[in-house]
Each structure stands twice: as C-alpha cells, then as structure tokens.
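1. The following comprises the amino acid sequence and a computationally predicted model.
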Amino acid sequence: MISRREVMGGAVASTALLAAGGVQAAGDDAALKALLDRLAKGGRADQKLATLSAFSPTPLSPAARLDYDAVLSAFTTEDDIVRRFPFGAGATSPYVVTTRSGTWLKAADAAKSGDTAADAVKRLDAETARIAEDAAKGVVLPAFVIDKVAAGLAETATAVASAPELAAALGRQRSVLIALRPQAGKEIGVGRFKDGETYYALLLKAAMGADITPSQAWARASAAARALTARADRLLKAQGLSRGTVGARLATLSRDERWLYSDDDAGRDRLTADMNAWLTRAVSRLPASFATVAPGSLTVRMSRMSPADEAARRQGYREAPAFDGTRSGAYFADLSTIRTRPGWTLPSVVHHESVAGHMVQMPLEERSGAHPLRSRMAFPGFSEGWAIYAEQLADEEGAFAGDPLAELGYIQWMLFRVGRLLADLGVHHKGWSVEKATVFLNDLQGPPPVFSPVSQGLERIAIGPAASAGQGLAWLELVRLREESRKRLGAAFDLRRFHDAVLVPGPLPLSMMRARVLGAA
C-alpha cells in the first residue's frame, strides 16, 4: 500500500506508482497537491495519466476535486495526442526544435561551463536525431522557420567557438535541418502531415478542454469576423473613409496626426493619463456586472515603463494585484514607438489588460487555490480568452457610447483577435501559405495594434498550432456559454452570477465549465 507520507514526502516516483498495480494513494488534498507538484515536472504522458488515475479522489475537498478532474482530463487528451502522433514536443508543438524551443537557444550560457557544455552536446545530438526521425514520418519544420533556425544555429556556433564540441553539435543540427529544407514544401500547416486534420482537432481539444472540430471553429470565427467587418465599415465611412479594404482604411486612420501622441515625456504622460481615465470608468462599472471582485482589482493602474525599459523597447507587461489588495496591480504599456499608437486604440487595451480583463480574472484565480498544473493545462487559452471577452463586455456595457473612434479602436482590436484565430485555422485547417495569411490579415485588421509584425504572429502560429486559435475560441465559447445560459434561464438570468460561475472556481476545461454553468442554470 502506498502511504500518504510517501506521496507527500516525494519519495514515490511515477514509475513506482505504476508498479503498484493500481493501488490507490491516500486521497486527501495535501497528498494530491504533492502528487501534482511531481507530475508538473514532466514525464511520459502515459505514465502521468496512469499515475493520476491510480489516485483515489473520493475524500477530496470540492476545490481539490476540481484540480483532480481538470488535470486528469488534460492528461487524457495529452496521452491521446502523443500515442496517436508520436513526434515533436508532445502536445505543445509538432517540432522538437524551433525558433522558440531547443537546446540551441541556451547554448551560449552552456558554453561557460565544461560540464554544462557536455550535457548540452548530448541534448543537441538527441534533438538532432529526433528531427531526423520525425522527418521520416513527414514532420518537417516549415521552410521559412528552418531558415531562421539555421541562421540562429550558425550565429550561436560562432559565439561558442571556445567550446568546439558544442559548436560542432550545433553545426550537425544545422546541417540536418538544411538538408531537410527541400522536403518542407510550400505549406506551413499540420494539414500536410498524415492524418493532419485529426491531429489538429486534438490540439484544439487540448487548447480548449472540449471537443470542437476545425470546421465548427472556422464557421464561428468567420461569422464573428463578418459582423466585426461590417461594423468597422460603417464606422470608417462615418469618418470619411469609404474606399479600400477595412484594413487599408484603418491603416490610413492610424497615421492621422490628430490622434497621435508626441514622442516625448509629455506625450507619454498624457497617454498614460488618458488610459487611467478609461480605467477609472471601467472600475466604476464593475458592480453592475460582477458579484465577486478582488479588492486588489479596484486599485490597479496603467503606468509608464522606466526609461531603461523604454530604451530597451521592452514589450508591455503586467503585475497582477493580490486578491486582498496587499500587492497592487499595474499594466506597463509599451510606448517605445508611441507614434504608432493612436489614442483611439487605447481604451480596449485598458479593458483587456486591466479591468475587467486580466486584472479581474487573475486575482480570482489566485484565490481559487487552483493548482498551477490545472491553471496551465486545463484550458490554456482561458486567461487570454477571458481578457478578449472583457473587451466585448465593455462594449456591451456602453463604454464606447458616443465615442465612435474609441469604438473603432475596439473593433480593430477584435479584428486582430479573430484574425489570429482565423489565421491559425487557415494555416492548419485550410492549408494557407504565409503569403495568403499575410494578405488576409492586412486586409482584415490593417496594421496590428500590438507592437509585433504580422510575420512574427504567423511564425508562432506555424510552430504552435492551435495556441492562437484556442485563445480566440475561448472568447467565442464564453459568449456562446453566456447566451445559452441566458436562453435557458430567461428573466432569471443573472450576469453577475454567470461571471462568478466562470471565474471563482479557477480555470477549468471548457467541458467542465459548461457542465457547471449549465447545470446550475
């Protein structure tokens, strides 16, 4: 019998639990937490699933049972992906090495120590062997990503020339990738893999915590894009912009000097003050839509970065407030290229990054006590999807009433959100090329309202299929769930109660969230 002390003390590895032949560990909250802590460190998908399945959830508290059920659901999907599609980096990417993953990214640091360098050589060669094995199954990085990784490997090999064995390992990996480039073809999505449609559907399921086919996702996203485009067209025409695509007209408006801030301290201070004015109004609306709000969410602020961060062109970042307000929250906007950020694009940033977006959701997640493994795996797109939902909620609450330019800024942001969703689906479900996806996004949204080019977003979509789609679908599914609940309850529907049901328990797979919300309805 595996004792609670052994599980809590960390003395029992996954293999030992598996060898126990299904004997159940003591099922209390502390034991589950210790077990999830161990499983969070990684391991084979089948072993993690078997280990957690061997744990008895019967005596768990309601909150701990949510951890158990949510992680078990995520592990089940992960195991299904890895078992049926044994290549790449498991359920996170079909590729072992990319511009964002692989030992090569930390090789320069590894070169500083002989022992670390030797370990890095082993890991590099193991990854190189995996790249070749996956290629035999038809899984090869898109050609444009191969070019970027190959260039990075060459640059890194030069930088670690003082560690010749490490430099040689980097060169071997580069040679294998370059040799595979002709095999990459022109397509960049996973649809070119054997059973790629099924693979992509499973990745969407992992991102959502619920079944949704690529075709269903495409239909819902396309409908949202059409509605947003029609609304943008009306608003742009009211501004005297009636010719060209919506994206082209948004590009024209974004260059209008009337709505740009000066590139100096005065301009940055004025922009920050304008964002805080929108934030004050957003906080005042919280009681009408939320029954449970963290005290810390009421004191968040929009802030300028330090001069050093601005000079380094650090991207925008947030510091989440503590639930009880003992830690204040702030969003630090990226203002390094302030002349590309017209004032009418800012209100939606406030609602997404602070209230009622991340700065409302994150403290409630903290208070829920959800295990980090649940937060990471149950519904990976939930946090970002909630923040997008919060932008729509602000619009529904009348935040932009009487301010057509702020409304237009909101629409552009939503076109950006749904554009990433459609681009993910287009690349992996429809077989779009980089060129087709680029034209589509430029026509739909104009210049991206975030400070990253379209090409960077498409690279992330190519190497991380379903991640961007999962965020956009999270938003659409939250709206669908709300409206289904409203339809069932009729006049008894309470928006505040709905938001509590979604946020207070912490992140849950969409399938579990639907069951809880609609069961309560």
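-> Now that the structure is in, tell me what you want to look at.
2. from here on, contacts and neighbour counts on C-alpha atoms
-> Fine.
3. Just give me the neighbour total for the closest residue to Ala248 other than its chain neighbours.
-> Spatially, and ignoring its direct neighbours in sequence, Ala248 is nearest to Gly446 (5.6 Å; C-alpha to C-alpha, 6 or more residues apart in numbering). By other C-alpha atoms under 10 Å, 24 other residues sit near Gly446.
4. next, the one to line up against it:
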Amino acid sequence: MKILKFIAYGLLSIIILGGSFAAHEWYAKPFFINNFFNREILKQALKSPEMLSQLHMLENIGIRGHNSKLDDDSIAAGDAMIADLKAAKAVLDDYAVEDLSEAEQLSKAIADYLFASVDDFERYRFHNYPVNQLFGAQNGYPSFMESTHEIKIAEDAENYISRLSAVGKKFDQVLEGLKERENRNILPPRFVVDRVLEEMNNFVGTAPKENILYTNLEKKSAEIEGYDNSQVLSDAEKAIQADVYPAYQKLIDYFTALRDKTTEDDGFWKLPEGEGAYKAALRLFTTTDLTADEIHNIGLSEVARIQAEILAILAGEGYDVSAGFSTAIDEMASKEEFYYPDTDEGREQIIADYQVILNEIDKGLGQAFSLRPDTGVEVKRIPAFKEKTAPGAYYQPPAIDGSRPGQFFANLYDIKATPKYSMRTLAYHEGIPGHHFQVAIAMQLEGMPLFRRFSPFTAYVEGWALYAEQVAWEMGFQKDPFDNIGRLQAELFRAVRLVVDTGIHAKRWTRQEAIDYMIANTGMAESDVVSEIERYIVMPGQATSYKIGMMKILELREKAKTALGDKFNLSDFHDVVLKNGAVPLDILEQLVDEYIQGNQA
C-alpha cells in the first residue's frame, strides 16, 4: 500500500495551488488527461495526512490541520484504495492514444504500467511482513515524528501531541492486518519476531522523558520564539505514558504469543501461493520478465567477473591472492589504516568527510550533467534507536517546497562497516550523482504530471544510483586503487544480491546459507551481511533491482555510443535518462532509441 500511496501523492501542489480542473471533473471523465491524473492523485493524497506532512506544501498557505492526524492503515482503507485504482484504470482506458500528444502518450504508457500491477497487488497484498526489523509502524512512527513532523509554531507542537494520542488507533489497525495474515498462514520468520520484540521492548523500556518522541519535541519547541513549552512537554510525557507505550505493548503481546507459531524457514516459497508472490515481486522490482533462475545465473556470472577485477588490483598492490578472493579481501579489510576510531569523535569525522566528498564531486562534474538539482544534500547519522537493524545507508528526498534538502543517512553502528575505501562509492550512490540527482531532478521537472516525478520504478531508481558509482569512477573521482576496490565491492555486493535473493525465495536457501555465501563472496563486515540478508528476507525481490537496472542503463549507453559514434554526448545521454523521471526499463529503452534516431537524423 505504501508504494501505491507514494505513486499518488506527487500531484498535490499543482492541484491545490493551481486549481487545474473544473469542479464537475471531480466525478466525470476530465477532458484533458493530465487533469485526470491530477484528480486521481488528489483523491488519494487527501487521505494521507502523513504524506501531506512529508510534502510540506499546505503549510505555506496556512493549512496545518492534517499535521494532527495519522494515516488510516486499516484493511478497509486498503480495500478502498484498490477500488479507487480499478475505477481510475477504467477511466484511463477511455483515453484514445491517437488523441494525445507525445508527452501525454508517455504519461499514459507509464500509468498503464503502474495500473497493470494493481492485480498483483490485490492478489498478494497480504504477502508481506508489515512489522519487521527494517520498517513498520513500530519504528516508522517515531522516525516520522522526529524527521517529518515540523515544529515551527505553537500549533505544530499541539498537533504533535494529537499525533501522540492517535497512535493507539493506528497500531490497532496494524494489528488488524497482522491477524489477517496470521489467519492466512502468512507468518514472518522467527528471527523477525525476535528482532521486533527486542526493538519494541527497548523502546518502551525508556523513561518517557528520555524517549525520542519527548526529546525531539523538547528540542524543536524550544526554538519557537517566545513560546513557553512547559505545558506541551507535560502533555507529551502523559501521552507517551498513557497512549504510546500501551499501543506498543499491544504489539509486544501479540508478537510474544505469535513466536511459537513461527519457524526458521525464511523464503517466500514457504507461504501459500508463495511462488506466485515472488514472481510478482520480481516483476515489480525489475520491471522485466526475468525468471528467478535467469536472475540467479546472471548474479553468479557477475560475481565471478567482478571478483577477478578486484583480485587483479590487489595483486598490483602487493597482496598475495593465491589463496583466493575471500582470503585476499579479508587481509585488506583487516588493515587498521582503513578505519576511523570507534568513538563519538570518529563517527562525527565520518559524517564530516562524507560531506566533503559530496561537495567535491558536486563541483567537479563538468560537462557530464546539464540537468542539476535545485536543492543540496546533507549527510546525517541514522538515529541510534534503529541503527542496529537499519541498512548501511539510505536517502530521503528534499521537501518539494525546498524547505528541507535531500538527506543521506549513514549507519555508524559498527565502525568496521565503514572502511574509508568504501565511503566515496556510498556517497556517490546515495547522494551525487546518484539518488539525490535522480530524485531531486525528477521532483523539479516541469511540464509533466507530477505522478511521474515520484514513480517508484526501483530498477530505474536503484539502477541509476549504481550506475552513478561507475560514472564517478570513469570521471576520475576514485583514483586511489583501494577506492576503486570499494567501488567494485559495491557492485559485487549488488551482484551477490541477485544470487542470495533468488536463493532464499526460490531455491530454498536458509538464512545462514545466504549469510555464509555473502560473507565469502563480498568481504563485507558480518554485521552488515546479517542486516542485508535479513532485509532480503522481508523485502523479496527488491534487492535484484539494482544490478538489473544498472546493467540495462550501461547496455543502453553502449547502444547509443555504437549507433552515434562521434555524435554521442554523455551529458545528452544523461538528460534522456533523467528528464522523464523514473520509468520501467522497457520504456527507458524506447526513450533512448528515440534519442538515437533523432541524433542520427
């Protein structure tokens, strides 16, 4: 449901601020197809106060009431969304392609692709684990309150209290969905239960005044000029004790009782209709029809190729590679020179150095990019309360009104998971010219429906970020051979993902088999490997999108180079890839083919 919501909300600013369709078009088929897109998105956006807070546009016109509410996560709300999408698809089918402009035809093709996934979504909507060690209401709620709920005036602080009081209802809706999955015998693996119980027990075991929900309000409300925050802080303490902690306790009690019903089988193969659900997940995340076997074999081939390149560099640096990849890469990783001190000061230096890396490449991209984001990107540490089970890094887009920059969150829980030779590649992936360039550029594009600025095509989005790592190397930003090993390790990591994701969910690998394979073939820190494998278990198929997307972009670049010869221009190619927002890979190929034909002519 979250993916479908994110597709929907992007159009809100144009509709509310621009009034882009007539009142009667709220019910009838709009004459202009873009008005149809606007209307359907608005219908969904108005149902999500949390996304309205994330977009942060209504506040600019004095509307803040949505900031006192939380999303409806009930099964009924999911039913209503599916019904809305089916009705919208029927209207979209009424628009004849020949009556549309070229740009409108592209929008319709992308929308058709999205709507085609609704049937899979409906059939397999309960094939997931909505409360797990990575995401869910139990950690998403405090993260949302800390990073998204703005506190600039007294009303914002009061709305914060309202959202604390509303958490009980939200968690009851989450429990409703969990029990429906239990009735369908869709149960998480046992380790997921153990992880979330540990997380939630630690959360409620904190004194209310020490909880992030309180300290966040305390800090932000103190910055409101002339505001006495004593009453609101007292209210927050009471709400955390009376509303928040009891809501968490219900989830704790549920998972405690559920644990004995779970097993240590980890793949989707164990679930009713699990094979079909995994096929649907691969289609969704790769935007291809590649089978699990095909993806698995691509992964094995790429692992062998990349390991050979790394060994060649290590040999050139004087390492003994005769014992094989695992031994050689472990020897390199054991060198203390590659790590920061395991202290608060060391972690602060990591964040500062990440920012230096981003500032450097932002100034040095030269003629490779003509499209650039209007907003910058800042580096932040993943909040301590969730970093133990969080991924190594993630990116959060800027606010659409420019009030918040893009944010690259780095996980510093295990200092050994951040070797210096890996930092450039990670910064290029999450920041510049990776996710920040692609996402922020898409958000600022004009002249197209805003749903295309937020399209969740993971193979494109993650494929671009992985491609960006290679572009940075090609442009000379990783001249140190160990930085290049860091880049190749990152690509190897994504190739290994093809093997382990399909291994877990299609070939019945155990969690430990997948962990052992990834450790042996990447040289990653064990703590990172465990987090990653557990991520693939609760997010089937998603990990395959990175390498599949990167390989397609590189294939299309080579196709354009071969066809155009001296006429090929890297900046123009990047424009083609970036200027239409995220798209399925087959549509991206059509766009590149049109670029080739236009330049040949």
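-> Arrived safely. Keep in mind the model is a prediction, meaning the values are calculated, not measured.
5. re the thing from before, what's the match for the residue nearest to Ala248 of the first structure in the second structure?
-> Aligned by TM-score structural alignment, Gly446 of the first structure pairs with Gly523 of the second structure.
6. Next: Asp211 of the first structure.
-> In the second structure, Asp211 of the first structure lands on Asp289 (TM-score structural alignment).
7. Against Pro584 of the second structure, how distant is that match?
-> Note on Asp289 of the second structure: its distance to Pro584 of the second structure, by C-alpha to C-alpha, to the nearest Å, is 12 Å.
8. More neighbours: which of these two?
-> Pro584 (24 against 12).
9. residues in contact with that one?
-> For Pro584 of the second structure, the contact set (C-alpha atoms under 8 Å, 6 or more residues apart in numbering) comprises Ile110, Tyr113, Thr287, Phe457, Ala459, Tyr460.
10. From Ala232 of the first structure, how far out is the residue nearest the centre of the first structure?
-> By C-alpha atoms, centre = their mean, the first structure has its centre lying nearest to Gly381, at 5.0 Å. Per C-alpha to C-alpha, Gly381 of the first structure is found 26 Å from Ala232 of the first structure.
11. mind listing what Leu476 of the first structure touches?
-> Arg220, Ala221, Tyr389.
12. and of those, the nearest to Val283 of the first structure?
-> Tyr389 (16.1 Å; C-alpha to C-alpha).
13. Name the helix or strand for the counterpart of that closest one in the second structure, please.
-> Aligned by TM-score structural alignment, Tyr389 of the first structure pairs with Tyr467 of the second structure. Assigned by DSSP states H and E, Tyr467 of the second structure belongs to helix 458-474.
14. quick one: the strands in the stretch 351-500 of the second structure?
-> 377-381, 393-396, 406-410 (DSSP state E, counting those that start in this stretch).
15. Let me have the ones you listed in a markdown table, extended by mean neighbour count.
-> Formatted as a markdown table, the strands of the stretch 351-500 of the second structure follow (neighbours: other C-alpha atoms under 10 Å):
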| stretch | mean neighbour count |
| --- | --- |
| strand 377-381 | 20 |
| strand 393-396 | 18 |
| strand 406-410 | 24 |
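16. Can you say which of these is nearest to Thr502 of the second structure?
-> strand 393-396 (22.8 Å).
17. how much does that closest one stray from the first structure?
-> Taken over the aligned residues, the distance from strand 393-396 of the second structure to the first structure averages 6.4 Å (mean C-alpha distance after the TM-score superposition for the first structure).
18. Just give me how far that strand sits from the chain centre.
-> The chain centroid and the centroid of strand 393-396 of the second structure are separated by 7 Å under C-alpha atoms, centre = their mean, to the nearest Å.
19. ok, now stretch 112-120 of the first structure?
-> For stretch 112-120 of the first structure, the distance to the chain centre is 33 Å (C-alpha atoms, centre = their mean).
20. What are the buried residues along that stretch?
-> Ala117, Ala118, Ala120 (16 or more other C-alpha atoms under 10 Å).
21. List the residues that contact Gly506 of the first structure.
-> When contacts are counted by C-alpha under 8 Å, 6+ apart, Gly506 of the first structure touches Leu364, Glu365, Glu366, Ser368, Gly369, Ala370, Ser375.
22. Try it again at 7 Å.
-> By C-alpha atoms under 7 Å, 6 or more residues apart in numbering, the residues touching Gly506 of the first structure are Leu364, Glu365, Ser368, Ala370.
23. preserved in the second structure, out of these?
-> Conservation of those in the second structure, assessed by both residues aligned by TM-score structural alignment, their matches' C-alpha atoms under 7 Å: retained contacts are Glu365.
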